[in-house]
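1. I would like to see how this sequence folds:
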Amino acid sequence: MGALQLEWREDRVIATLNRPETRNAIDQSLVDELHALCGELEDAPKILIITGSGGVFASGADIAQLRERRAADALQGINSTIFVRIAALKMPVIAALDGYTLGGGAELAYAADFRVGTPTLKIGNPETGLGILAAAGASWRLNELVGEPLAKEILMAGRILNADEALAVRLITEIHPPETLLAGAHALADRIASQDALAVQITKEVFHLPRERHPQADNEAQAVLFESPEKFRRMTAFLERKKR
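-> I've put the predicted structure just below:
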């Protein structure tokens, strides 16, 4: 059994980090399996739910491997490359977070479009305490997610947020008991799946464009959707319902 357990459904895939002996620490094997998964989802887009096994999302990068890495390894962007690829998937990504979500595990969660958690969630970036920085996305994604003052406290002072604190700053959007965490993630996925897939994909793409690309990019994207058969089908159904 690999480091990543996959459950494929018609409109989504559930990926479970499964390295219980290291509290799901992100190592090279897990990175390789995530790349393989991204390859499949780039070819056939589906909603992705990422979670962890054993009451832990991911305790961080694998410190035993990380300790041996040198400058050349850092320049390869081993973790940052896969997290960028996950963030760029066409359909939304939901991170279902239980327990420790630290270091590289937190950076994986930041790459998702949505995050839901349990009451035992502990999320943050203790990298500076280990003599490194959070270089796989936290140094810029976290500022966008929670704002500069809190991001700096997490990144430079090692602050770890609990579930209530993460919810208060909207780093997570929902809290569920551990036994219903995946059900909560699936409920969110159901809401996404009920939308038009093409409209969702284009909305995600436009949302992440630089400010200077708007509003022209919005107009061009809307032009594509205005010609979509699904737009006509859904709007016709809406108008028919109003007549009843």
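
2. drop to CA atoms for contacts and neighbour counts, all remaining ones
-> Noted.

3. neighbours of Asn162, how many?
-> The local packing of Asn162 (other C-alpha atoms under 10 Å) involves 18 other residues.

4. am I right that it is in contact with Thr118?
-> No: using C-alpha atoms under 8 Å, Asn162 makes no contact with Thr118, being 9.5 Å away.

5. burial measure for Arg69, as a count.
-> When neighbours are counted by other C-alpha under 10 Å, Arg69 comes out with 11.

6. swap that for Val224, please
-> Val224 has 12 neighbours, counted by other C-alpha under 10 Å.

7. so which bits of the strand or helix carrying it are buried?
-> Applying DSSP states H and E as the criterion places Val224 in helix 216-226. Counting neighbours by 16 or more other C-alpha atoms under 10 Å, one finds that the buried residues in helix 216-226 are Ala217, Asp218, Ala221, Leu225.

8. could you dump those into CSV with distance to Arg70 added?
-> Converted to CSV, the buried residues of helix 216-226 look like this (distance: C-alpha to C-alpha, whole Å):
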residue, distance to Arg70
Ala217, 41
Asp218, 43
Ala221, 43
Leu225, 48
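
9. all helices of this protein, in order?
-> With DSSP state H as the criterion, the chain has helices at 28-43, 63-68, 71-76, 78-87, 104-110, 138-146, 148-157, 163-168, 181-193, 197-207, 216-226, 229-243.

10. quick one more, to check against the first:
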Amino acid sequence: MAYELLTLDRRDDGVAVVTLANGKVNPLSRELLAELRQAADELAADLPGAVVITGGDRIFAAGADISQFGGPDEAAEIGPAFHDTIGAFADLPRFVIAAISGYALGGGCELALGCDYRIASEKAVFGQPEILLGIIPGGGGTQRLARVVGPSRAKEMCLTGRQVKAEEALRIGLADEVVAPEELHDRALALAADVAKGALTAQAITKRVIDAGLSTSLDEGLALERDGFVEVFRTDDSQIGVKSFLEHGPGKAEFTGS
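-> From the prediction side, this is the model:
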């Protein structure tokens, strides 16, 4: 599929790389959101081993295209478009990594929050500055941010519009790793490649159970885990992994992904 505002590269190591390419600041316009949704659908139809989402060196994504804002009617379209697109990547049964160089603000921060793991450059800056426009985050920021950094910190960030640099982002859990700018993409690709050669069906079950358990009680989450634990033993990789461990020790299994 041809894209104008992003690139989708499938590498030989099983990693798919989605790179935002909508001008210098990568605004998440309706058009870019539509292309991102198409890319998510393409990945879901032919799953890679892992996914990396990245943007420009100076700006990961600066947020929604404010020129497309209007009144309540436009908001009623833009919010669902963000939720649908980011949710499509979050729902992929694969490890989705955000590689963040520079600014990830507003919708850019929300896109990063929709990923499973965030690797940030030392120059990365996060924020939900919508309040400075007299509005609120509409792409999942009020919900995903609170689940990642806790409600108090999420309220402080969303109510002040304060930007958070990489070191603080790591400390509060908004970033999972911080690396030198020149190491960012190599680190993200290396982690993705390592995951991509693993037990992919087991990974998908693990991600599903963790995500579903976050919105329920502990007892219900443990029930989901029990069901997933039984389900995973129906996979070929479970047999390969157990057999390899018994014969050769840990970490030497060659999984098929099934």
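
11. quick one on the thing from earlier: just the helices of the first structure: most buried one?
-> Counting by mean count of other C-alpha atoms under 10 Å, helix 104-110 has the highest mean neighbour count of those, with a mean of 27.

12. isn't Ala3 of the first structure up against Leu30?
-> Yes: between Ala3 of the first structure and Leu30 a contact is recorded at 5.5 Å, counting by C-alpha under 8 Å.

13. overlap in contacts, the two.
-> Common neighbours of Ala3 of the first structure and Leu30, counting by C-alpha atoms under 8 Å, 6 or more residues apart in numbering, are Leu17.

14. need the counterpart of Phe245 of the second structure in the first structure.
-> With TM-score structural alignment as the criterion, Phe245 of the second structure lines up with Phe238 in the first structure.

15. check contacts around its match.
-> If a contact means C-alpha under 8 Å, 6+ apart, then Phe238 of the first structure has no contacts.

16. and if you look at Asp46 of the second structure?
-> Taking C-alpha under 8 Å, 6+ apart as the contact definition, Asp46 of the second structure lies against nothing.

17. Asp236 of the second structure versus that one, what's the distance?
-> According to C-alpha to C-alpha, to the nearest Å, Asp46 of the second structure and Asp236 of the second structure sit 20 Å apart.

18. then Pro48 of the second structure?
-> Relative to Asp236 of the second structure, and taking C-alpha to C-alpha, Pro48 of the second structure is found at 18 Å.

19. excluding residues flanking it in the chain, which one is nearest the residue sitting nearest the centre point of the first structure?
-> The first structure has Ala112 as the residue nearest its centroid, 1.5 Å off, counting by C-alpha atoms, centre = their mean. Nearest non-adjacent residue to Ala112 of the first structure, counting by C-alpha to C-alpha, 6 or more residues apart in numbering: Val93, 4.9 Å away.

20. what's the neighbour count on the corresponding residue of the second structure for that neighbour?
-> In the second structure, the residue paired with Val93 of the first structure according to TM-score structural alignment is Val96. By the measure other C-alpha under 10 Å, the count of residues near Val96 of the second structure is 25.

21. ok, Phe60 of the second structure - contacts?
-> Leu20, Val25, Asn26, Thr54, Ile100, Ser101, Gly102, Tyr103, Ala104, Gly108.

22. returning to what we had before: contacts only, for the residue nearest to Ala112 of the first structure.
-> Applying C-alpha under 8 Å, 6+ apart, we find Val93 of the first structure in contact with Ile47, Leu48, Ile49, Ile50, Ile86, Ala87, Ala112, Asp113, Phe114.

23. please say which position in the second structure Leu121 of the first structure maps to.
-> Alignment note: Leu121 of the first structure maps to Ala124 in the second structure; criterion TM-score structural alignment.

24. isn't that match right up against Leu170?
-> No: in this structure Ala124 of the second structure lies outside contact range of Leu170 using C-alpha under 8 Å: 10.6 Å.

25. what sits against the closest residue to Glu177 of the second structure other than its chain neighbours?
-> Excluding the flanking residues, the one nearest Glu177 of the second structure by C-alpha to C-alpha, 6+ apart is Ile119, at 4.8 Å. Taking C-alpha under 8 Å, 6+ apart, we find Ile119 of the second structure in contact with Ile97, Ala98, Ala99, Ile100, Ala175, Asp176, Glu177, Val178, Val179, Leu184, Ala188.

26. how about 10 Å then?
-> Residues counted as contacts of Ile119 of the second structure (C-alpha atoms under 10 Å, 6 or more residues apart in numbering) are 54, 97-101, 112, 166, 170, 174-179, 184-185, 187-188.

27. from Glu247 of the second structure, how far out is the nearest residue to Ala75 of the second structure once chain neighbours are set aside?
-> Among residues not flanking Ala75 of the second structure along the chain, Phe69 sits closest, at 7.1 Å (C-alpha to C-alpha, 6+ apart). Taking C-alpha to C-alpha as the measure, Phe69 of the second structure falls 61 Å from Glu247 of the second structure.

28. how about Ala166 of the second structure, what's its partner in the first structure?
-> The alignment partner of Ala166 of the second structure in the first structure, by TM-score structural alignment, is Ala163.

29. and Glu110 of the second structure, by the same measure?
-> Aligned counterpart of Glu110 of the second structure in the first structure: Glu107 (TM-score structural alignment).

30. wait, that match sits on Arg141?
-> Yes: Glu107 of the first structure lies in contact with Arg141 (C-alpha atoms under 10 Å); the separation is 8.3 Å.

31. contacting residues around the counterpart of Asp62 of the first structure in the second structure?
-> If you follow Asp62 of the first structure across to the second structure using TM-score structural alignment, you land on Asp65. Counting by C-alpha under 10 Å, 6+ apart, Asp65 of the second structure makes contact with Val25, Asn26, Pro27, Leu28, Ser29, Arg30, Glu31, Leu32, Ile78, Gly107.

32. hmm, which two among those residues are most spread apart?
-> Using C-alpha to C-alpha, the contacts of Asp65 of the second structure reach their maximum pairwise distance at Val25 and Ile78, which is 18.7 Å.

33. and the helix holding Val224 of the first structure with helix 229-243, angle?
-> 70 degrees (axes from the mean of the first three to the mean of the last three C-alpha atoms, to 10 degrees).

34. for helix 216-226 of the first structure, grab the matching residue range in the second structure.
-> Aligned by TM-score structural alignment, helix 216-226 of the first structure corresponds to residues 223-233 of the second structure.
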